[in-house]
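>>> Provide a 3D model corresponding to the input given below.
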Amino acid sequence: MTEHIEPKQIETDDLTKVWSVTEYCARHRIDAEEQALLLKLFGPFATACELLHNAKRAPRFR
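A predicted model of the protein is given here:
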């Protein structure tokens, strides 16, 4: 079964918000080396989805 949805009915998702790469790295404890790679890949700004799927972060153990 399909349903027609008007574009105005769709709300923007949090993953489509645009972030500053440096601010995202600071908030998510991403090291300087990984930040440099993200800046090279995306430039100064990227969507949250792009950053989430491309950033690597060390696990937080005790």
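
>>> alpha carbons only for contacts and neighbour counts from here, please
Noted.

>>> quick check: Glu23 vs Ile10, distance?
28 Å (Cα to Cα, to the nearest Å).

>>> and the longest helix anywhere in the chain, which residues are buried?
Using DSSP state H, we find that the single longest helix of the chain is helix 32-42. For helix 32-42, burial by neighbour count (16 or more other Cα atoms under 10 Å) applies to Gln35, Leu38, Leu39.

>>> one more, so I can put them side by side:
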Amino acid sequence: MEHVEAEKLSKHTVAKVWNVREYCEQHQLGGKEEIRLRRLFGRFATASELQHNAKRAPKWRY
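Okay, here's the model as predicted:
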């Protein structure tokens, strides 16, 4: 285990947090997918969580 001094840590690393509803609107996800994501994460989630858990239908299939 390595000991790290608090002064040496970067204070500029920030994770982008999205409102799940806004993310779904911006990425054209349906209402059912929004409900699923809100049950999974609540009202807010990081961009990485949303990108990795959103299910998108292929655009060439209808």
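
>>> quick one: TM-score?
Once superposed, the chains reach a TM-score of 0.74 (TM-score structural alignment, normalised by the length of structure 1), with 55 aligned residues with a Cα RMSD of 2.1 Å.

>>> re the thing from before, which one of Glu23 and Ile10 of structure 1 has more residues nearby?
Neighbours per residue, other Cα atoms under 10 Å: of Glu23 of structure 1 and Ile10, the larger number sits with Glu23, 12 against 8.

>>> counterpart of that one over in structure 2?
Using TM-score structural alignment, the equivalent of Glu23 of structure 1 in structure 2 is Glu22.

>>> same question, Gly43 of structure 1
With TM-score structural alignment as the criterion, Gly43 of structure 1 matches Gly42.

>>> how about that match, what does it touch?
Contacts for Gly42 of structure 2 (Cα atoms under 8 Å, 6 or more residues apart in numbering) come out as Val20.

>>> repeat that for Leu29 of structure 2.
With the criterion set at Cα under 8 Å, 6+ apart, Leu29 of structure 2 makes contact with Arg56.

>>> would it count as being in a helix?
No. Counting by DSSP: H, G, I helix; E, B strand; the rest coil, Leu29 of structure 2 is located in no helix; its state is coil.

>>> any idea how far Arg61 of structure 2 is from Asn53 of structure 2?
20 Å.

>>> which of those two has more residues huddled nearby?
Asn53 (12 against 5).
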